[in-house]
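Novice: Pasting the sequence and the predicted coordinates here, then a few questions.
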Amino acid sequence: MTATAAPLDLLLLPTWLVPVEPAGVVLKAHGLGIRDGRIAFIGPRETALKLATKETRELPGMLLSPGLVNAHGHAAMSLFRGLADDLPLMTWLEKHIWPAEAKWVDEAFVRDGTDLAIAEQLKGGITCFSDMYFFPKVASDCVHNSGMRAQIAIPILDFPIPGAASADEAIRQGIELFGDLKHHPRIRITFGPHAPYTVCDENLEKIRMIAEELDASIHMHVHETAFEVQQAVEQTGERPLARLGRLGLLGPRFQAVHMTQISEDDLALLVESNTSVIHCPESNLKLASGFCPVERLWQAGINVAIGTDGAASNNDLDLLGETRTAAMLAKAVAGSATALDAHRALRMATLNGARAMGLESEIGSLEVGKAADIVALDLSGLAQQPIYDPVSQLIYATGRDCVKHLWVAGKQLLDDRRLTRMNEQELVASAIEWGRRISGRNE
């Protein structure tokens, strides 16, 4: 892999470089060069040192990886973190979260909550995230200003939500935002019907037609709990995934979030339609929603990505920790210690997330020509020694506090754990103030 004569903007020289594609590869004594926001060179250190470059960064003891891709979340819900813990999903939603949202969620809430989530994710090695929450234009402004990359899913429900009085209004807003941002280099707009039990057939068919016309993705909670599936079967005689298949929503642009309940028929539908599944293990564990059978899906050839879900139900946006949980849980669910090995787990948190969002040609692996969305993790600490396989140490022995540097499209957004574009103290103060208001401590 060679670079042209033009000088590199930045040359990174880590101890290990894990490209993710090709699979299972760890490169030692290699360098990575960035030019105009893209990866322009990957090759041996000796060759790299001969190249003209404006800046060289030695990264001893560090592993260079594609930036992590958080394929499902509700960013602004960071401001509800810990508000209603240890409750079942529907009690949590109907008695606590939905009333809190009705009272508190406005543009200011979404702006401050999204900024808080972006900062937490950057510090955890995440370069791209999917967000499904109210006032999506406000969230997209936050992403634009932060320098991060995101998929913004327009929330659509059959009843009024903050920022949209009806499903038709939400869809109209989505079409408008899609048009406004279709050429944005870091933001992709998708449509986010909330769940099969909150969106009727008529609205789902509208969404399908519009998504097809715009070549947009659809992002939706599906089969999150056994109760959801059982209730649908009792009421209609049809499983929710089968209904979505009948309505024509499933396909390579469809992102099915959670999928803890999967029958043989469901599996066949997912395979046949080439639908992606977004696995959110910690939220599913905390709400006792069930277990997505990741290894079974993987062996069937289904693209499985990983998401944190919102901080109100997780309670963090730690994708590295989420991936470790996913790897452990996959082994327990499959009854096999070989299920979801460390290299595949990292792929799930990077390239598979990019593929689910239709961004696999742009991000998700370290390849010449792709956007320079990169994270450097420090494996030189006590807890990572000794290192036999750096990817195993990354997944099983490394926390997000080891994230040292991060770049999105070649721009450094985290430098030695310091956010370069956001003020951490101001974000903390804002979150504390929201907590005071929401808890009623100053009312």
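Specialist: On my side now, so go ahead.
Novice: From now on I want contacts and neighbour counts done on CA atoms only, so please keep to that.
Specialist: Will do.
Novice: Isn't D373 up against H405?
Specialist: No: counting by CA atoms under 8 Å, D373 stays clear of H405, with 11.0 Å between them.
Novice: So for these two, which sits in the more crowded spot?
Specialist: Counted by other CA atoms under 10 Å, D373 and H405 do not tie: D373 has more neighbours, with 30 against 25.
Novice: how close does G248 get to H221?
Specialist: As judged by CA to CA, to the nearest Å, G248 and H221 stand 16 Å apart.
Novice: Tell me which of these two has more neighbours.
Specialist: Using other CA under 10 Å as the criterion, G248 and H221 rank with H221 on top: 19 against 14.
Novice: and the more buried one, how far is that from H194?
Specialist: 6 Å.
Novice: With K95 instead?
Specialist: 18 Å.
Novice: Presented hereafter is structure B, for comparison with structure A:
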Amino acid sequence: MTLTCLHPHYLIPVEPAGVVLQQHALVIEGSDIREIAPSDEVRLRYPDAEHVELSKHCIMPGMVNLHAHSAMSLLRGLADDLALMDWLNHHIWPAEKKHVSDQFVFDGTSFAIAEMLRGGTTTVNDMYFHHDAVARAGLASGMRTVVGCSILEFPTGYGNNADDYLEKALAAHQQFAGQEGVDFRLAPHAPYTVADTTFRKIIALAEQHGMGIHCHIHETQEEIQGSLEQHGKRPLERLHQLGLLSPNLIAAHMVHTTDDEIALLARQGVHIAHNPASNLKLASGFASLHAMQRQGVNVGIGTDGAASNNKLDLLGDLRLAAILAKAQSGDPTALHAHKALEMATLAGARALGLDSQIGSLLPGKRADLIAIDLDTIETQPMFDPASQIVYAAGREQVTHTWVNGRCLMRERVLTSLDSQQLLDTARWWQQKIVANIDAA
């Protein structure tokens, strides 16, 4: 089997925590990391291997986007500067009802994956419709993809009711069972769009089929107020009584939490997908990130969809998360650079149950990793590469991306996707959507 030896200036493995290696090489064998050792030793040990010189770069694990609606990239900028429920009810859901199809989801997901790969994301935890289209886009591109199968009570262009969505979710899960690089989760949309009986079914089916659960929870104050009026309790209390809170759950947003709720999340082992840019843009609020991490809650980072962010830029969102954590807590030591990198990598992998495979650079793990060029005006002089990546680097400095040992971007050129074709397809959808708006 061909060996590929990468020789960066810096290597941040994430495990052990806080370590930065210099003049070390990473050896890829097939889909896995074979070893990490001093570069001189690797050159001598593997003279016939492919040696890739990255003397200006830092190598680190590929990032995990823990909450995304990938296909919504085709709706980027459609309805900006609106409150969440106005945005959903009067703009996004009507557009989705008119346009979302298998082709829309495949095209939109492929377009989003290209953006994510270019920004250093190697795994996405998605949530949308037409689950087989999401899976096919992930497999075609090589992106490690977790397909969140949306479930609601009301009809859309994809399903008629909760049972219909569940049936389609399980069928897609079965269709792609055992395929490397794609997995499935049940994704009840939110407490305000899913009934108690459906949540109970989801919990039972997730356990029966070995599937995780992914849900928007406590995103806005309006959501909490509506739950108090309808159920007489806050959403998290209701979900806890239903049995939803467990290490099997990824709760997206969790913006509005009390100290007691954070303690409950920690006790139940719930994972949080923190979405700082989307939370700010929709004026949803400020999640208590530092308080959650102090309590031991595992928190990863997500972009949300490009229709509400409007970028799928984990590096940018990571910087925002770190700065917000400091300002909100009044503690400049909150979420230091190495912890932030862990949040974007190993924490996300842990939330997905993939931390034995990805999220850090250790021998035997999958070769999901990225190279970042730090020899730029924007990231020099160099004192601490972790600090430069979190606070100074931009996604355009990601030059190489590997998933499962396969190089999906080399020197900023995608190898598994046709960038021009993606742009042409996105423009075609734009014209189609605009024509419908004009006709209305």
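Specialist: Cool, the structure landed. None of these values were measured; they are calculated from a predicted model.
Novice: Give me the TM-score for this pair.
Specialist: Once superposed, the chains reach a TM-score of 0.98 (TM-score structural alignment, normalised by the length of the second structure), with 437 aligned residues with a CA RMSD of 1.1 Å.
Novice: Just give me the residue right at the centre of the first structure.
Specialist: For the first structure, the residue nearest the mean C-alpha position is N70 (1.5 Å; CA atoms, centre = their mean).
Novice: That one maps to what in the second structure?
Specialist: Matched by TM-score structural alignment, N70 of the first structure corresponds to N65 in the second structure.
Novice: for E424 of the first structure, same thing?
Specialist: In the second structure, E424 of the first structure lands on S419 (TM-score structural alignment).
Novice: Leaving out sequence neighbours, find the closest residue to that match.
Specialist: A114 (7.6 Å; CA to CA, 6 or more residues apart in numbering).
Novice: before we move on, which element is the counterpart of that neighbour in the first structure in?
Specialist: The pairwise alignment with the first structure assigns A114 of the second structure to A119, based on TM-score structural alignment. For A119 of the first structure, the host element (DSSP states H and E) is helix 107-123.
Novice: after that helix comes which helix or strand?
Specialist: Sequence-wise, the next helix or strand downstream of helix 107-123 of the first structure (DSSP H and E) is strand 126-132.
Novice: what packs against that next one?
Specialist: The contact analysis (3 or more CA pairs under 8 Å, 6 or more residues apart in numbering; DSSP states H and E) places strand 126-132 of the first structure against strand 68-70, strand 149-156, strand 403-408.
Novice: Pick the most deeply packed of the ones you listed.
Specialist: The highest average neighbour count among these, using mean count of other CA atoms under 10 Å, belongs to strand 68-70 at a mean of 32.
Novice: who's in contact with that strand?
Specialist: With CA atoms under 8 Å, 6 or more residues apart in numbering as the test, strand 68-70 of the first structure has contacts from 125-130, 306-308, 319, 349-351, 353-354, 364, 375.
Novice: hey, where'd the helices end up in the stretch 201-350 of the second structure?
Specialist: Assigned helices in the stretch 201-350 of the second structure, in chain order: 221-231, 235-242, 259-268, 276-281, 289-294, 314-329, 337-344, 346-351 (criterion: DSSP state H, counting those that start in this stretch).
Novice: Can you tell me the residue that sits opposite I272 of the second structure in the first structure?
Specialist: Aligned against the first structure by TM-score structural alignment, I272 of the second structure finds its counterpart in V277.
Novice: Is that match in contact with R253, as I believe?
Specialist: No: counting by CA under 8 Å, V277 of the first structure stays clear of R253, with 11.0 Å between them.
Novice: neighbour-wise, which of these two wins?
Specialist: Ranked by neighbour count (other CA under 10 Å), V277 of the first structure and R253 place V277 first, with 29 against 23.
Novice: Map L170 of the second structure across to the first structure for me.
Specialist: Counting by TM-score structural alignment, L170 of the second structure corresponds to I175 in the first structure.
Novice: count of residues packed around that match?
Specialist: Per other CA under 10 Å, the neighbour tally for I175 of the first structure reads 19.
Novice: same check, this time on E176 of the first structure
Specialist: 13.
Novice: ok, now which ones touch V398 of the second structure?
Specialist: R118, G119, G120, I370, A371, I372, D373, R412.
Novice: same deal with D215 of the first structure?
Specialist: Here D215 of the first structure is in contact with no residue (CA under 8 Å, 6+ apart).
Novice: Quick check: the aligned residue for it in the second structure?
Specialist: By TM-score structural alignment, D215 of the first structure lines up with G210.
Novice: That match and R118 of the second structure, how far apart?
Specialist: Counting by CA to CA, the separation of G210 of the second structure from R118 of the second structure is 32 Å.
Novice: Could I get the helices and strands packed on strand 126-132 of the first structure in JSON lines, plus columns for distance to S439 of the first structure?
Specialist: Supplementary listing: those in JSON lines, determined by distance: least, CA to CA, whole Å:
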{"stretch": "strand 68-70", "distance to S439 of the first structure": "29"}
{"stretch": "strand 149-156", "distance to S439 of the first structure": "26"}
{"stretch": "strand 403-408", "distance to S439 of the first structure": "32"}
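Novice: Point out the one among these that comes closest to R38 of the first structure.
Specialist: Of all these, it is strand 403-408 that lies closest to R38 of the first structure, at 9.4 Å by CA to CA.
Novice: After superposing, tell me the mean distance of the closest one to the second structure.
Specialist: Mean deviation of strand 403-408 of the first structure relative to the second structure after superposition (mean CA distance after the TM-score superposition for the first structure): 0.5 Å.
Novice: In the second structure, which residue range corresponds to that strand?
Specialist: Across the second structure, the stretch matching strand 403-408 of the first structure (TM-score structural alignment) is residues 398-403.
Novice: hey, what's in contact with both of V277 and R253 of the first structure?
Specialist: Common neighbours of V277 of the first structure and R253 (CA under 8 Å, 6+ apart) are A356.
Novice: Please pull up the equivalent of S288 of the second structure in the first structure.
Specialist: Match for S288 of the second structure (TM-score structural alignment): P293.
Novice: got the contact list for M382 of the second structure?
Specialist: Q388.
Novice: Where does it fall, secondary structure wise?
Specialist: Using DSSP H and E, no helix or strand contains M382 of the second structure.
Novice: What's it aligned with over in the first structure?
Specialist: Aligned by TM-score structural alignment, M382 of the second structure pairs with I387 of the first structure.
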